[in-house]
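**Q** Sharing a model that was predicted from the sequence below.
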Amino acid sequence: MNKLPRVPLLITEEAKKKIKKIINSKNYSTYKLRIYITGGGCSGFQYGFKIDKKKQKNDIIFQNSNINIIIDPISLQYLQGGKLDYIENLEGSKFIIINPNAKTTCGCGLSFSI
């Protein structure tokens, strides 16, 4: 059996619980969390998260605590060494990336620049 590589970013316990809850509550057992980066946002790049079933040709699937995460090669270079967290506060609830590669981030934490 092929063992998937570990995710190149830390995943907090809060994020793990939320991912498992989403996947289990929607019968998404064959789905994975996709983490990606797009252009845009206040600071130039923006983080994106979605539950995805399809792996694209160059995507890499990582595993951490029985959670499968899909990251495309371009996004991977910006996420290396970061941390995925999930927060709930007065502003709402969301996944966030704490990224040591980012030179600046916006106030909402969803965009950054390198």
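**A** Noted; the coordinates are in hand.
**Q** When you work out contacts or count neighbours from here on, use the C-alpha atoms and nothing else.
**A** Will do.
**Q** any idea where the helices of this structure begin and end?
**A** 13-25, 73-79 (DSSP state H).
**Q** Output the ones you listed in TSV; the columns should cover mean neighbour count.
**A** TSV is the format used below for the helices of the chain (neighbours: other C-alpha atoms under 10 Å):
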stretch	mean neighbour count
helix 13-25	15
helix 73-79	16
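**Q** which stretch among the ones you listed comes nearest Gly92?
**A** helix 13-25 (14.1 Å; C-alpha to C-alpha).
**Q** elements contacting that closest one?
**A** Helices and strands touching helix 13-25, by 3 or more C-alpha pairs under 8 Å, 6 or more residues apart in numbering; DSSP states H and E, are strand 67-71, strand 83-89.
**Q** take a look at this one as well, against the first:
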Amino acid sequence: MSETTTQTHGVQLTDVAATKVKSLLEQEGRDDLRLRIGVQPGGCSGLIYQLYFDERSLDGDLFRDFDGVEVVVDRMSAPYLDGATIDFADTIEKQGFTIDNPNAGSSCACGDSFS
């Protein structure tokens, strides 16, 4: 009998963001979804963030649980996101998920992409 180990990633999810994700998942009415965070080429600075619900588990995915919220990062995105913190803002100026990423050397004026 072999024991499998789950690889983890270095992304942090704040309590506020975890609560918002739980609320959104409850609205979806599905218990097979997890929050997937990744990066892909694009935007004016070179890379853009992806943040969405996904039921898939892909080969090489890295997982981490935050009080019942499973966050998954693909192996290629993990180095770009290591140490990043996902938060949720709900103010007059801004509403939505925010990503504070120490690996982003620069970002564009719109804040949607980084390098």
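**A** Done, it's in. If you're wondering where the values come from, they're calculated on a predicted model, not measured in any experiment.
**Q** tm score of chain vs chain?
**A** TM-score for the superposed pair, counting by TM-score structural alignment, normalised by the length of structure 1: 0.85. Supporting figures: 113 aligned residues with a C-alpha RMSD of 2.1 Å.
**Q** deepest of the helices and strands packed on helix 13-25 of structure 1, which one?
**A** Mean neighbour count (mean count of other C-alpha atoms under 10 Å) peaks for strand 67-71 among those, with a mean of 21.
**Q** so which of the helices of structure 1 comes closest to Glu91 of structure 1?
**A** Using C-alpha to C-alpha, the helices of structure 1 put helix 13-25 closest to Glu91 of structure 1, at 17.0 Å.
**Q** Which positions in structure 2 sit opposite that closest one in the alignment?
**A** Here helix 13-25 of structure 1 aligns to structure 2 at residues 15-27, judged by TM-score structural alignment.
**Q** now the spatially most central residue of structure 2: how far from Asp59 of structure 2?
**A** Among the residues of structure 2, the one closest to the centroid is Ile37, at 3.1 Å (C-alpha atoms, centre = their mean). Taking C-alpha to C-alpha, to the nearest Å as the measure, Ile37 of structure 2 falls 15 Å from Asp59 of structure 2.
**Q** Also Leu35 of structure 2?
**A** Relative to Asp59 of structure 2, Leu35 of structure 2 is positioned 16 Å away (C-alpha to C-alpha).
**Q** Phe53 of structure 2 touches Arg36, doesn't it?
**A** Yes - counting by C-alpha atoms under 8 Å, Phe53 of structure 2 touches Arg36, with 5.9 Å between them.
**Q** quick one: which of the two has more around it?
**A** Just comparing Phe53 of structure 2 and Arg36: by other C-alpha atoms under 10 Å the higher neighbour count belongs to Arg36, 21 against 17.
**Q** correct me, but that one touches Val72?
**A** Yes - with contact taken as C-alpha under 8 Å, Arg36 of structure 2 and Val72 are classed as touching, separated by 4.8 Å.
**Q** contacting residues around Leu9 of structure 1?
**A** Under the criterion of C-alpha atoms under 8 Å, 6 or more residues apart in numbering, the contact partners of Leu9 of structure 1 comprise 79-84.
**Q** rerun at 10 Å
**A** For Leu9 of structure 1, the contacting residues are 62, 64, 76, 79-84, 97-99, taking C-alpha atoms under 10 Å, 6 or more residues apart in numbering as the criterion.
**Q** Check Tyr78 of structure 1 too.
**A** Listed by C-alpha under 10 Å, 6+ apart, the contact partners of Tyr78 of structure 1 are 36-37, 45, 99-102, 113-114.
**Q** Nice, that's everything, thank you.
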